[in-house]
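**Q** this is a predicted model, with the sequence first.
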Amino acid sequence: MKVGALLTSAGINIGLCILFLSFYSVLRKQPQNVKVYFGRRIAEQHKRLRGAFILERFVPSPSWIVRSLQCTEDEIVSTAGLDAVVFNRVLVFSIRIFSLAAILCLFGVLPLNYFGQDMQHEQIPSASLETFTIGNMKEKSIWLWVHCVVLYIISGVACFLLYMEYKHIARLRLLHLVRTTTNRSQFTVLVRGIPKSTHESFNSAVESFFTSYHAPSYLSHQVVYKVGKLQKIVTGAKKVYRKFKHFKGTTVDQTCRSVTYRCCLCGVSSNSFQLLPTEEQEREKPCVKNSNLNLPAEECAAAFVFFKTRYAALIVSKILQTSNPMKWVTSLAPEPKDMV
């Protein structure tokens, strides 16, 4: 591959980036796209959008890039949230590593590779990329140590910057948790796959398990019950079935007679009958009103477990509770609005 082809490819990519940035600078200013690019700000301020025609909306402007570079981390956190700050820090880390590698390679490695052998060099646009690689160096050259030094410098700086970025993001995370209001879901763990036992209910199983293994941090729990629309229909059907069981074995009165209702010139005839229980069943049948027809809600093999600290809830949600990964599966509880 020639250097000129590489420069041409780089020029095409740079041109496409400039074109896409221009499209973005135009689209972000359109009234119909404001909800996409500024949804959080609109949700907080509740401002109405104006649909007046303004020529400036259709002219690309790089001023937003300058304003974005001037924003502080506190402003980004208040406007876009902590995730935007983390993404911004990742970009900054990448730019730093790329800048360091570019400086060391352009002024240290590439000249050594290019003049590594005594040869007639062509002009750079027509030269091959192999002349800029380590393969162009002489065997047992005394300048090979430069490549190793540059590699160690880039690796060491990358590890140091990763440590600093992780430390900085962890501090921002802690500050964000301290400043925000306490959420109940941060102290709650969703437990699934509770093993079914014939000796005790799910409620008792959850209480005995967490009081045995997490007694210092365990607070309380709430078992999940089947209370959906389908479960209501099934429960109603069970209640109706139990009611009809009391009327099992009833007999039909054989002395049915035809009753005719007349209204002027038209009439409808119908046969009336009634269900009469036998005397023996009348004595044995208990009173329906006094019978207990309220069925208890059916428990699910899942529960919400509450802990005293957020750290304890996080640890329980991450560790494996038993040797069987399909039982006592724990995870952080979702937000209350996300649960059905």
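**A** That came through fine.
**Q** use CA for all of it now, contacts and neighbours both
**A** Will do.
**Q** which of the three states applies to residue 50?
**A** With DSSP: H, G, I helix; E, B strand; the rest coil as the basis, the three-state label of residue 50 is coil.
**Q** what ranges do the strands span in the stretch 201-340 of the chain?
**A** With DSSP state E, counting those that start in this stretch applied, the stretch 201-340 of the chain shows strands at 218-225, 251-252, 257-263, 266-272, 275-276, 299-307, 329-332, listed in chain order.
**Q** got those strands as TSV, with distance to residue 148 and mean neighbour count columns?
**A** Shown next, in TSV, are those (distance: least, Cα to Cα, whole Å; neighbours: other Cα atoms under 10 Å):
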stretch	distance to residue 148	mean neighbour count
strand 218-225	54	17
strand 251-252	101	12
strand 257-263	110	10
strand 266-272	104	9
strand 275-276	100	12
strand 299-307	52	21
strand 329-332	46	21
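**Q** residues contacting residue 319?
**A** Counting by Cα atoms under 8 Å, 6 or more residues apart in numbering, residue 319 makes contact with residue 330.
**Q** what separation is there between it and residue 308?
**A** Using Cα to Cα, to the nearest Å, we find residue 319 at a distance of 17 Å from residue 308.
**Q** picking that back up, what's the closest of the strands of the stretch 201-340 of the chain to residue 38?
**A** Within these, the stretch nearest residue 38 is strand 329-332; the backing value is 29.7 Å (Cα to Cα).
**Q** so which elements touch the closest one?
**A** With contacts defined as 3 or more Cα pairs under 8 Å, 6 or more residues apart in numbering; DSSP states H and E, strand 329-332 has these neighbours: strand 188-192, helix 310-318.
**Q** comparison target, given below:
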Amino acid sequence: MIVSALLTSVGINTALCVLFFACYSILRKQPTNFRVYIPRLLAAQGTSLKTRFNFKRLIPSPDWVAKSWSLSEDQLLSLSGLDALVFMRIITFSLKLFSFAGVVGIFVILPVHCWGNQLQEFDLVDFASNSLDVFTISNVNSGSAWLWIHFFAVYIVTGFTCLLLFYEYRYIASKRISYFCSSKPQPHQFTILVHSIRASSGCSISDSVESFFKELHPSTYLSHVVIHRTNKIRSLLSKAKGLYKRIIQLRSDPTQQKYKHGDCFGLFGQKDDLIDHYGKKLEDIEQNVRLEQSEASLAGEESRAAFVFFKSRYAAATSFHLQQSVNPTHWITEPAPEPRDIYWPFFSESFMRKWISKLVVIVESTLFTILFLIPVVIVQGLTNLTQLKILFPFLTSILTIKFVTQVITGYLPSLILQMSLKVVPPIMRLLSTIQGYISHSNIEMSACRKVLWFTVWNVFFATVFSGSVIDHLSVVLDLKDLAGKLAVGVPAQASFFITYVVTIGWTSILSELFQIIPLILSLIKRPFTRQEDEFEAPSMAYHRDVPRVLFFGLLGITYFFLAPLILPFLLVYFCLAYIIFRNQFINVYAPKYETAGKYWPIVHDSMIFSLVLMHIIAVGIFALKKLSSASGWMLPLPVLTLLFNEYCRKRFLPIFTAYSAESLIHKDREDQNDTSMADFYDKLVIAYNDPALLPIQHSSNTDGLLSPLLSSVSQSQL
């Protein structure tokens, strides 16, 4: 790829960025779009905001940027919780790292690349015609002493990265402890989940749980709630919600309240009241719900899982960490999630079922990863004009046009890959859902890991190897000379990943601001909904955005000494992300659960992996460039990095796994002087009741549908 093709891509995406900013600053002011751009504020107030028309609505303004910039960390913590703070720390960490690496890469390493002539001479006069390979390490002459600059740069940036990682890990660990120490008593702190329960002969699951924990924990056991099978009830409640919404829409539009029946086309016959029609259906569903609830409450419908409550945090933590049964596959315990965080539809009843679910998910994830190689190979084919002309000879005349060639090689490959990657996060979340997790937070974190490693293996490695050894797949599977293969393949794909950052990075972060999909859905639903209807603000899709940010971090770390030209574009991406995501936390996303910073270990492991990958590439590069001494002296660096990682795992990771006995006992002693704990224990027993088993009041007529159904819908969180 030549510089003009990159400039074409940068120009297209810069224009899109300006367009998105201008459109957003106008659309966000329109009252009809408040549900898209400020849903958090609307959900908090419960009504739509009404403003008078003025011409300022039609003029773009950057006032939201200043508001996002001025948001402090304490304000963000109180507004969106510790998970949002951790997400923003990922971005600020990347800004610090790549600002430092950018200074080293642009002002020290890049001139060395341009002075080399291994591939071609750098043409300062006809700058746009230079190949991007001129700006990579491939252009440095083999055996050149200038390669020692890269050697020292790798050591310096690695040390700086580890220093930042240590500081961030310590800071977020302290925030997690402070968050716990300052929190009020929470139900999940006193609760554990027990599954694979072994019931005694002639006893129900509930009686078995009570006798088991009263015997083993007589002084600390408080109560329990057995989980019932309620999938049928949830399906009925979903239908009830749909009918309820339909009735509300009909009440707001009298012209649609009548319909004809009596013939097959509905053109002739008597008119009936639609509200009465749907009201009768709703009454039937309510009756079925009550019958199903009665059946589900029987002992025969009990699942072999239960929430068990204790009188103190320390007792709950002790019960979780101790193996409860001689058989480790029975009476398995795990920490209970927050009541709002529970994923009720799935509770694994046995150790074997959960184990089989994991195996099925592994197989499905592997098959999906293999199938996704197809769009990756197509993308790589677009970057090679010679292959395109051979495969599609009818495009030969079109490919002679310079602008078309620049768009196809500089913009289209990344765009196709971006559109293909859109389906990955929801699919990985679905796979994590059937894996057996019982909380939304665990599902999201599992999906986050899947999406991250899918992106690393199927975008980075597949792109690198498909571009260099696509005709020799057996070579890719041979790991004996991995460093050598990476040394050849990674620099060869520098131009693709630079355009990848510009295309996928810039436009994706701007599309996050613009909320394209929610805006389109809002336009479609607008004729059928009222602005006064209640709704919930969306939550942050961490499984989608955390892997994306971390992957750009991997590209920056691995390419900072190979192709430092990527760093300015990465800095632009992280600057945009810093402003836009702070704005989204203020106006759009409301927290649905709180992991208290558990996403940071994923971030730390990803950065360590990126560093070690960079070291392996450096070893191969120096060997390929016939600087064997530098290659040999590079070998201690990954060992030192892994030792640093092991220290961090011993020092900080236990804080993210469980709270210390010191912290738990300290909080329990504070509660001894709290007079409200008796009331808390009463609420604790009912905090984990399944919403699907809450009673629903039967509506005798359609005029009375609004109040009882509204309460039942809100209680059951349909």
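**A** In hand now; what should we look at? Treat the numbers as computed from the prediction; the structure is a model and nothing was measured.
**Q** dump the strands of the stretch 201-340 of structure 1 to CSV, plus distance to residue 18 of structure 1.
**A** Converted to CSV, those look like this (distance: least, Cα to Cα, whole Å):
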stretch, distance to residue 18 of structure 1
strand 218-225, 54
strand 251-252, 89
strand 257-263, 89
strand 266-272, 86
strand 275-276, 87
strand 299-307, 51
strand 329-332, 43
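**Q** the ones you listed: which one's closest to residue 31 of structure 1?
**A** Comparing the strands of the stretch 201-340 of structure 1 against residue 31 of structure 1 with Cα to Cα, the closest turns out to be strand 329-332 (38.8 Å).
**Q** show me what contacts the closest residue in space to residue 94 of structure 2 that isn't next to it in sequence?
**A** Distance criterion Cα to Cα, 6 or more residues apart in numbering; nearest residue to residue 94 of structure 2, sequence neighbours excluded, is residue 553 at 6.7 Å. With contacts taken as Cα under 8 Å, 6+ apart, residue 553 of structure 2 has the following neighbours: 94, 607, 610.
**Q** sec struct for residue 553 of structure 2, please.
**A** helix.
**Q** report the buried residues of stretch 16-31 of structure 1.
**A** Neighbour-count burial for stretch 16-31 of structure 1, with 16 or more other Cα atoms under 10 Å as criterion, is recorded at 21, 22, 25, 26, 27, 28, 29, 30.
**Q** which one of the residues you listed sits closest to residue 340 of structure 1?
**A** The shortest distance between residue 340 of structure 1 and any of those, using Cα to Cα, involves residue 28 and amounts to 35.5 Å.
**Q** didn't that closest one look like it was pressed against residue 39?
**A** No - with contacts counted by Cα atoms under 8 Å, residue 28 of structure 1 stays clear of residue 39, the gap being 11.6 Å.
**Q** just tell me the aligned range of the helix or strand residue 444 of structure 2 falls within in structure 1.
**A** Following DSSP states H and E, the helix or strand that holds residue 444 of structure 2 is helix 440-455. Counting by TM-score structural alignment, helix 440-455 of structure 2 falls onto no part of structure 1.
**Q** got the buried residues for that helix?
**A** 440-452, 454-455.
**Q** so which of those residues comes closest to residue 195 of structure 2?
**A** Residue 195 of structure 2 has its nearest neighbour among the buried residues of helix 440-455 of structure 2 in residue 442, at 16.6 Å by Cα to Cα.
**Q** distance of that closest one relative to residue 357 of structure 2?
**A** With the distance defined as Cα to Cα, residue 442 of structure 2 ends up 15 Å from residue 357 of structure 2.
**Q** also residue 446 of structure 2?
**A** From residue 446 of structure 2 over to residue 357 of structure 2 the distance is 14 Å, taken as Cα to Cα.
**Q** beyond the one helix or strand residue 110 of structure 2 maps to, next helix or strand please.
**A** In this structure, residue 110 of structure 2 is located in helix 110-115 according to DSSP H and E. Tracing the chain past helix 110-115 of structure 2, the next element assigned as helix or strand by DSSP H and E is helix 147-182.
**Q** give me the mean distance between that following helix and structure 1.
**A** After superposition onto structure 1, helix 147-182 of structure 2 lies on average 2.2 Å away from the residues it aligns with, using mean Cα distance after the TM-score superposition for structure 1.
**Q** elements contacting that helix?
**A** When contacts are defined as 3+ Cα pairs under 8 Å, 6+ apart, helix 147-182 of structure 2 packs onto helix 73-104, helix 600-624, helix 628-634, helix 636-651, helix 653-657.
**Q** can you rerun that using 10 Å?
**A** Using 3 or more Cα pairs under 10 Å, 6 or more residues apart in numbering; DSSP states H and E as the contact test, the elements touching helix 147-182 of structure 2 are helix 73-104, helix 110-115, helix 542-559, helix 600-624, helix 628-634, helix 636-651, helix 653-657, helix 661-672.
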